[in-house]
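Enquirer: Model the following, please.
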Amino acid sequence: MSVAEWVELESQQVLGRAGERLSHVYFPTNSMISLLSNLEDARHFEAGQIGFEGMLGASAGLGVTASAFDAVVSGAGQAWRIQLDAWRSHCLANRTLSLLTTRYLYVELSQMGTMVACGHFHSLEQRLARFLLMSETRLRTPDIQMTHETLAHLLGVRRAGVTLAAGKLQESGVIQYTRGHILVLDREALLAQSCGCFDQDLETYERVMSGAVA
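Expert: Take a look at the predicted model:
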């Protein structure tokens, strides 16, 4: 699209606030956007995650221009962006584009449901492994630039818990952690440490976006 603009996204950059109108629709290429749900006591946790497979602002194509969550860059990199009104016009004029956007919204909702269930029923070690798998996949690199404090905020747990869980993964040779950097050394071992939610999300995306579900 000629209206698309190539932009650099910086870590912790705020792209949207819950309840406020988005200015642009974003399509990450090698960056990652976290959708944060905020509680009254200023705590927050990650309710959704967007990488190269998705977009921020999909609901704009259906007429909803406000963000449901705070949208914050959790993995720096590049993205394409389009002014929100231009994106809405394209969706109204292109039925195929509108259909793909609707399918993606279904996937996003499904993945949010999985994330809620995962946070309730699975251990912190499993959730951390799943988060690192999602991050490695979406950032397209095994080198994840993220502190334990940021991880704790996104997972909605105490920093000490993340430090302990990450320490176990490092001791077993699955990851290597230095200040602000997590390097995935063994993806297969990380998959084994994770719950089945990661594979479930991938299967849902492939099935729905391919058109296998009417």
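
Enquirer: contacts, neighbours, all on C-alpha from now
Expert: OK.

Enquirer: So the residue nearest the centre of the chain versus Val116, what's the distance?
Expert: By Cα atoms, centre = their mean, the chain has its centre lying nearest to Gln49, at 1.4 Å. Look at Gln49 and Val116: by Cα to Cα, to the nearest Å, they are 13 Å apart.

Enquirer: circling back: so what's the residue nearest to the centre of the chain up against?
Expert: Gln49 is in contact with 32-35, counting by Cα atoms under 8 Å, 6 or more residues apart in numbering.

Enquirer: mind redoing it with 6 Å?
Expert: By Cα atoms under 6 Å, 6 or more residues apart in numbering, the contact set of Gln49 is 33-35.

Enquirer: got it, and His44?
Expert: Contacts for His44 (Cα under 6 Å, 6+ apart) come out as 37-38.

Enquirer: Next one: it from Asn38, what distance?
Expert: Distance from His44 to Asn38, by Cα to Cα: 4 Å.

Enquirer: Off-centre distance for stretch 66-75?
Expert: 9 Å (Cα atoms, centre = their mean, to the nearest Å).

Enquirer: So what would you say the end-to-end distance of it is?
Expert: One end of stretch 66-75 sits 23 Å from the other (Cα to Cα).

Enquirer: one more to put side by side:
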Amino acid sequence: MKPGQVILEDGDPVTHAVFPHDGVISVISQMESGHTVEKASIGREGFVGFSLVMGGGEAFGRSVVQVGGSASWVSIDDLDVALARFICVRQFMLRYAKAHIVQLMETVACNSLHSAEQRVVRWLLHAHDRIKGDAFYITQETLFPSRLAPRDCERDLS
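Expert: Now for the predicted structure:
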């Protein structure tokens, strides 16, 4: 996976589940104003194609690689066979769905209570947990995708 690579567009039919081995994929919504917001981020703890487990077949947002890495792509047909044949796969997917929902609720709470600096630090720590090693490439645009002017991002985040 390469940074900036679009895995799915909002509303696209989900044809594959994508399981990152490392790296970070963000699920993004674009507002009418042109601003974007990250709805969720996914690393090696999960997969893109979450709607499949919930009984849907369309992407919940635009999925974009933020931190490059590797991933396994599993076709819907193969995933459906595995879900039907192996109860442990279904249980794993449902446990991930529950954990992902809990994480989303925590993110909502954090976004409403914490400063921008604290939210950036949280994002960076989550990204670090999802990669192999202690260094990764990230751009200012990845952290501040909502068309912020450079003066809005002057604070040194190192």
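
Enquirer: circling back: spatially nearest residue to the residue nearest to the centre of structure 1 (excluding sequence neighbours)?
Expert: Leaving aside its chain neighbours, Gln49 of structure 1 sits nearest to Ser34 (4.6 Å; criterion: Cα to Cα, 6 or more residues apart in numbering).

Enquirer: Show me what Val74 of structure 2 aligns to in structure 1.
Expert: Counting by TM-score structural alignment, Val74 of structure 2 corresponds to Ile82 in structure 1.

Enquirer: tally of neighbours for its match?
Expert: 20 (other Cα atoms under 10 Å).

Enquirer: was I right about it contacting His24?
Expert: Yes. Counting by Cα atoms under 6 Å, Ile82 of structure 1 does reach His24; the two are 5.4 Å apart.

Enquirer: Met93 of structure 2 versus the residue mapped onto Arg43 of structure 1 from structure 2, what's the distance?
Expert: Taking TM-score structural alignment, Arg43 of structure 1 has His35 as its aligned residue in structure 2. For His35 of structure 2, the distance to Met93 of structure 2 (Cα to Cα) stands at 32 Å.

Enquirer: Counting neighbours, go ahead and name the busier of the two.
Expert: Met93 (19 against 12).

Enquirer: thinking again about what came up before, can you give me the neighbour number for the residue lying closest to the match of Arg43 of structure 1 once chain neighbours are set aside?
Expert: Among residues not flanking His35 of structure 2 along the chain, Ser146 sits closest, at 4.5 Å (Cα to Cα, 6+ apart). Close neighbours of Ser146 of structure 2, defined as other Cα under 10 Å, add up to 16.

Enquirer: Pretty sure Ser146 of structure 2 sits against Ser33.
Expert: No. Counting by Cα under 6 Å, Ser146 of structure 2 does not reach Ser33; the two are 9.7 Å apart.

Enquirer: circling back to that earlier point, the residue nearest to Gln49 of structure 1 -> structure 2?
Expert: Using TM-score structural alignment, Ser34 of structure 1 pairs with Ser26 in structure 2.

Enquirer: Just confirm that match is within a helix.
Expert: No. Secondary structure of Ser26 of structure 2 (DSSP: H, G, I helix; E, B strand; the rest coil): strand, not part of a helix.

Enquirer: That one contacts Val64, correct?
Expert: Yes. Between Ser26 of structure 2 and Val64 there is a contact at 5.3 Å, judged by Cα under 6 Å.

Enquirer: which residue of structure 2 sits farthest from its center?
Expert: Distance from the C-alpha centroid of structure 2, by Cα atoms, centre = their mean, peaks at Arg85 (27.6 Å).

Enquirer: what about the residue mapped onto that residue from structure 1, distance to Ala58 of structure 1?
Expert: In structure 1, the residue paired with Arg85 of structure 2 according to TM-score structural alignment is Ala93. To Ala58 of structure 1, Ala93 of structure 1 is 15 Å away according to Cα to Cα.

Enquirer: How about Met134 of structure 1?
Expert: Met134 of structure 1 is 20 Å from Ala58 of structure 1, where distance means Cα to Cα.

Enquirer: Next: Phe27 of structure 1.
Expert: Phe27 of structure 1 sits 10 Å away from Ala58 of structure 1, going by Cα to Cα.

Enquirer: Could you do Arg207 of structure 1 as well?
Expert: Distance from Arg207 of structure 1 to Ala58 of structure 1, counting by Cα to Cα: 19 Å.

Enquirer: Looking only at neighbour counts, state which of these two leads.
Expert: With other Cα under 10 Å as the criterion, Arg207 of structure 1 and Ala58 differ in neighbour count, and Ala58 comes out ahead with 27 against 13.

Enquirer: what do we get in structure 2 for that one?
Expert: By TM-score structural alignment, Ala58 of structure 1 lines up with Phe50 in structure 2.
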